[in-house]
Each structure stands twice: as structure tokens, then as C-alpha cells.
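> Only the shape, not the letters, is given here:
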């Protein structure tokens, strides 16, 4: 909740496009520097957080307390030999890392960092630019980024990278549908697709309160969208060696890692913009003077983004990787149907309430209904999300002695141990007889 006590300089679409060229160039450099610096710090902190949670030491050799470890890793990758597989499609192989990293950076152009401020006498929003369809622009850029992963897997001329690229494509298709439906509820509530307009629409109530199911669905989808644990199936080393970037080394491999972490920052910033009031100071601190104006909101924006990044680290540390069928069932059978139902509920509530009572009473009634129904839908989502996982882990009863069981298989038939698939059961024949 964020009840404003003073007027806030919310940017409008008409405020963009009037800055001098040097100010636009400066904003672009600041955005790029913020992303690169955040990636360097995130790589170090992720290793530190994981070590802390797993009772390990973590990086502590390069620099005081290991703070130069990210720089050392970058130098090491830059000095490695860049190899190109013999069977690779060289032009596409070299272009794939660029296709992955460029959309990740450009997607941040419409993210608002703060309100309108004065820079050397020029009043300008703390945002590079904005569009009437700013959120759709971000979706488009993140969708283009997956082409880099798919092309990397295909152009490598190897089986495992190709499988990783195909997995990533299927992953993006399934989870971007749920993500887009989560955005639809935000658009209905804010009546705009502009990122600055969505932040302004949360001046009184943050959308995490009114649209809790959308927030939950988006947070799950953004982890799947960025191929992060426990949804890192395109890079599953136990199945695909290293995934789509198995055949990459040196700076080309570093560009894929840069794209992954920048995408993490982008989806975290988008979650902050859509559901946590963007750069706005949380209540009750917003009641203290002009805390929602000037440069102070930039600090709160960074704090909110880093809160989501910490959740990424936490998930990687604590959760095991899902099986691919579990992952796809969660997206297609749980998140998408519930997202569709929730968008319909939000639309019905808004249409029903908008035709009764005064403006203030309509707002109060609509928000109350959204909060109550949202809690119920959130509980249903959490329960439904565990159904595919629980169903897939239930052991089937063993067949009666002498009964024909078509699911029984020999795990050592090919000379190497093969784990059972869901519904399969290994034979009771001793290992020595099979060998």
C-alpha cells in the first residue's frame, strides 16, 4: 500500500521525446552501466548467498573477501581460446550470442527508474523512453532473445545443444502465454500499457494487493522465462551436458551468461514496475515529506529489483530441477487455465462495479472484491501447482506375481544403467544374470 501525502512528479507520455541528444545519450550510458554493474555484482553475490545457505565458504581468494571474483572470471573467459566446432554453421554460430544479449539490453529502455527530475536545468523523466505499448515492447524483446538460444543450439552441429535450444523454445512458448495473461489483468486495472502510466496508476494501491494471482503467476513465469533453476531444463547438465551453449567458449560463452543475468534484471524490474509501485517509496515512508520526488525513489527501485534477484539465488540454492514433463504440465495445465479464469474475473468485476454508485464507492467496492477473490484464486493456484508434482511422484503398485506387466523394463539391457521413466518398473532379475 502506498498512500501519497504529497504531489509526485509522475512522467507522462508527452514528457518524452524532448530531451537534447546529450541527455538521451547519457541516459543510455547510465542504463547500460547499471546493467553491466548489476550483473557483475549479482554473479558474486549469488555465489556468496549459495555458499552461505549451503554452509560453504564461497569465493574468498581474489581480492578482499573475494569481491574481485567476477572480474577475475571475466578476464579468464576473455583469455580462453575461442573454438568453433568443425560441423558448426559459422555465421549463425557467431551471431547467436549477439542475438541473445542485444534484446536483453534494449528491453530495459522503457523501464522507469524514478520520477521527473532536473538534470543541468533540464526537467526529464528518469527513464530512457516510453511507448503507449511499453510493456508489449518488453515482451517482444524478451521473445526475440530466445532466437539466440535456439540458433546457438542448432548452429553448433551437435545433438545436445540442439535439444537444449528446442527445450528453451518450448519453455518460452508455454510460459510467455501465462505471463501475457498476467499482464492483461494489469492492463485492465491501470487502463494503459505504458510503463510510466502503470506506475502512476499505483499511486494509492500497489497492484500486488489488488492482483495477487497475477503477481504469483508472473513470478513463476519469469523464472521459467529466464531458464533459471528449478526451471533450467535447457542447460540440464545431467541430461544435455551443458545445454545450448555446450560448444561455446571464451567471450561467446560470456555473452550468453551476460544475457541470462541481464534478463533476470529486466524481469525483476518489470515485476517491480507492474506490481510493486515501480520507483515509489513504500507506505508509510511515503507520508514523510517529499520522499516520492527527486532522486530518492531510485534507491527504492534498486532495492526492489535486488529483492527479486535474491529470490532467484534462493530458488537455485534450495530447489531441485524439475522433470521436463512436470515443468510443462505446470505451465499448460495450471498457470494458463488459471490465468485465463483470473483475467475474466477481473474484467467482470470492473464492468459490474463501474455501472453502480459514485466513483469513490465504485473504487472501494472493486478493490475489496479483487482482494478477496484474489486471495481465493491464489490459494487455488498454489494447490493446483502441486498436483502435477505430487501425481508424478506417486509410486505405482507392483503387479501381482506372474501377471503380465508391459511397463517392466531391463535397466541394463544396453550395457549401461538406465533410470526408469514415470510408470516404469525395473525387472526383479538379478544383476549378475543380466550381465
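Happy to help now that I have it. Please read all numbers here as calculations on a predicted model, not as lab measurements.
> Please make it C-alpha for all contacts and neighbour counts, starting now.
Fine.
> For the stretch 151-300 of the chain, which segments are assigned as helices?
Counting by DSSP state H, counting those that start in this stretch, the segments of the stretch 151-300 of the chain that form helices are 159-190, 195-201, 207-210, 212-225, 237-240, 250-275, 296-318.
> Structure two is appended below for comparative analysis:
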């Protein structure tokens, strides 16, 4: 209880406390909500058609080939033609499949991909059909947690698809996806905690408004790095598409699917890419707000009205290019390496980073007193700086010790094999490795007697 008087005195001393208004839906009738929901649905469908064409064209350029360029101008209708082709294919169901769950799984995977976009602010308040309404479907005080919850439900579509197919490879793909999503959703959630601390809210509209002077990619740069890694793993994209690895699992969890059921998984994957990219834009890149230089023109003219939608779409497509770039550049990682990276590096280091950010933020708000020092014209608490240095040194030391033990273990496993081996030492004949020679077998008394008899004969 001793901290409460200090907290009250700090607030009374006019310590700056961020007060970010939430999106105002008071002038939005119910039918306008339906119109905006339809517009969001169409926006995601059209962007999905475009990004598939964009991905094939960009990777084609990387691999020195043209990509789709026949159907429609510049090949723009190729994705639409592929969708029609999928719809007209025969819909097959394996004989041993659980038919109800088999049909339900792609519906879950596809539907959950659209739900998360409901809380993404795509622009400021605009004049639409005679009403002043935000370019956002809805907002709640814990909007970001809704995205994480929906992502956890969406994985049920993948797991149920693998289990209900009645086949081995889909089941392995579903199990892989379960472990993968659990591992990387933990790190993803932890990476967003730093943004919650800086903004003081989990509401997406409030988080965007709190970045009007500084985007959170600057103070929470490490959280941004962790989020980018986890969002690639969350969407099962290369180099982390281990739940559908063609080299090991044929097609993974959707091996037995065809026609529109397969198209639903395909659609869900690309819509999820837009969802995680939109969340990254909202949390770290100022959401719909214009870049700092442009935002200062004419007193913020380009930060109002429908301009916000333009900046939001530009930032969104920058992340989509990163997805395509990674797919065209990196090979698929090994599954054990991917899981080890998530559990042994991302999660513990992100936990340490959250503690550091909380300590820095408490110092900035005046909850931690002590001497200060000046850096780049700004005052920083010396105690916070020392704490950050100690935590960083501890993390580096722990990483050094961990890597040292791992290197010793690898050296022990990779020790030079003996030059001479007994091929029957384990009870089974084992061929020698390159550079090895076989040891002469030791004969017992009965073997020597048989050898003598054979030489006499």
C-alpha cells in the first residue's frame, strides 16, 4: 500500500498520462454496420485475388520467368480463372473420412480468417451515406485479444482437417500445425505486450491514436522483429510452412481435399496474411496515419478523411511484399529447428524484453525516481538505464552459456567415427562408413573347428 500515495502524488503533479479516444460509433446505424461488413468482405476478396497474381509475378521475376501474363491484361484474371477451375473440379471425400468434420474443417478455417479484420481501423472517421462513421467495423477494449483468440480457434480447422481425413500425412500435418501455432502464438502475444504498455490500451483505435507523434516500431523495435517472425509462422508460409510441407507430407493437412473445400483453405491462408499484416500496421506503423513527413503537410491534411485508407493499404501491401520476398528467397526450415527457435529463443527473450519495456515506461511516467542523464537532448532515468544494461548482459550471458553447451553437445555427436569397426557389434550387419575398415571377426572354438574342417576338405 505504500506505493499508492506515491502514485497519487505523481498524478497530482501533472505527469503526462496518455488519454486516447476510442472510435465513436454513435452516428452509425445498424444497416451501416452491415454495409461496412460487406465492404470489408469484398476488400479482402479482391485483395486476395490481386496478391496471388502479385506473388506469382514477383516470384517469376525473381526466377527470371514471366509468370501469369495471358488471361486478362497483364494476367490479372488468371487468379479468377483458377478459382473458377477449382469450383468446377470434382469434390472427393475419402471413404474412411469423418464426413461431417471433413466438411466443417475448411469452413472453420475460412470463416475465422475474416472475423479478425472486424476490429482493424482502416481509416479515421469519414462521411458515409449521410453519417459520420469510423472506417472500422467495431472496436472493444480488448480488441487485440480478440485477434489472438480467433487465431486460436482458426487452427481447429487445420487440426480437424488432418484428423478427419482418415489418412496418415494429413494427420501429421494437423499435429505439426497444433504445436506450431501454440508455440508461436505465445511469442506473438508477448511481442504485443510492449505496445499495450506504451499505449495504455488494447483497443486498436486507441493504439493507432497514441502513435500520432511516434510510431511504436521505434521504441518497440524488438517486439516488431518478434512479431514479424511469428506472423510468418502463424500463417504457415515459407520458410515456416511445415504443416503442409510438400517434401515430407505430400500436401499436409489438406492432402485429401479438392474443389471448393481446398479453395477455402487457400482463401483462409491469404486472408490470414492480410489480417496479421493489418495488425502489424496497426500496432507498430501508426495504422492509417500518414508517414511523419507527409503528416506535417498543410496541418495534417493527409491525415484526415479517406486519405487514411490509402496509407493503410500501402503499409498493408508492404508486408505482403515481405511475405512474397521470403517465399522466393528462403528454403523451408527443419521442424525441430523451428520449434527450438520458438521455445528456446523467442519466448524467453521476449519475456525479458517485456520486463525492460515495463521498467522504462514506469521511469518515463515518473513512477521510478532517481538521478537522470541526458542523451540526444532528452532526459533518461539513470536507474532504468542501468537496469536495462544488467538485463541485456544477463540475456547475453545466458545465451552464451546455452550456445556453449549446445556446441559441446554437437561436437560430441559429430566426433570422428572409429577407423575400425566390428560389423556385427550390435547384432546386425552394419556397412562401414567412408574411411573406415572392418575389424577381423573373432572366432570361438566351434568356428575355428569348422574353419579347420573346411581347409582340410
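Great, that's in hand. Computed from a prediction, not measured in an experiment: that's the story for all the values here.
> picking up where we left off before, what about the helices of the stretch 151-300 of the first structure, which gets the closest to residue 117 of the first structure?
Between residue 117 of the first structure and the helices of the stretch 151-300 of the first structure, the shortest gap by C-alpha to C-alpha is with helix 296-318, which sits at 10.7 Å.
> Now the element after that closest one, going C-ward?
On the C-terminal side of helix 296-318 of the first structure, the closest following helix or strand by DSSP states H and E is helix 324-329.
> need the contact list for the aligned partner of residue 77 of the second structure in the first structure.
Aligned counterpart of residue 77 of the second structure in the first structure: residue 68 (TM-score structural alignment). Taking C-alpha atoms under 8 Å, 6 or more residues apart in numbering as the definition of contact, the neighbours of residue 68 of the first structure are residue 62.
> where exactly do the strands run in the stretch 351-457 of the second structure?
Counting by DSSP state E, counting those that start in this stretch, the stretch 351-457 of the second structure has these strands, from start to end: 372-375, 378-381, 420-421, 437-438.
> Identify whichever of these lies nearest to residue 109 of the second structure.
The minimum distance between residue 109 of the second structure and the strands of the stretch 351-457 of the second structure falls on strand 378-381, with 47.2 Å, by C-alpha to C-alpha.
> same for the closest one, what does it pack against?
Contacting strand 378-381 of the second structure under the criterion 3 or more C-alpha pairs under 8 Å, 6 or more residues apart in numbering; DSSP states H and E are the following elements: helix 347-364, strand 372-375.
> how big's the offset between that strand and the first structure?
Once the two structures are superposed, the average separation between strand 378-381 of the second structure and the matching residues of the first structure is 6.5 Å (mean C-alpha distance after the TM-score superposition for the first structure).
> So what touches that strand?
Counting contacts by C-alpha under 8 Å, 6+ apart, the residues outside strand 378-381 of the second structure that touch it are 363, 364, 369, 370, 371, 372, 373, 374.
> can you tell me which residue in the first structure aligns to residue 88 of the second structure?
Using TM-score structural alignment, residue 88 of the second structure sits opposite residue 79 in the first structure.
> Does that match touch residue 249 like I think?
No - with contacts defined as C-alpha atoms under 8 Å, residue 79 of the first structure does not count as touching residue 249, sitting 10.3 Å away.
> one step back: which single one of the contacts of strand 378-381 of the second structure is nearest to residue 421 of the second structure?
Proximity of the contacts of strand 378-381 of the second structure to residue 421 of the second structure was ranked by C-alpha to C-alpha; the top entry is residue 363 with 65.3 Å.
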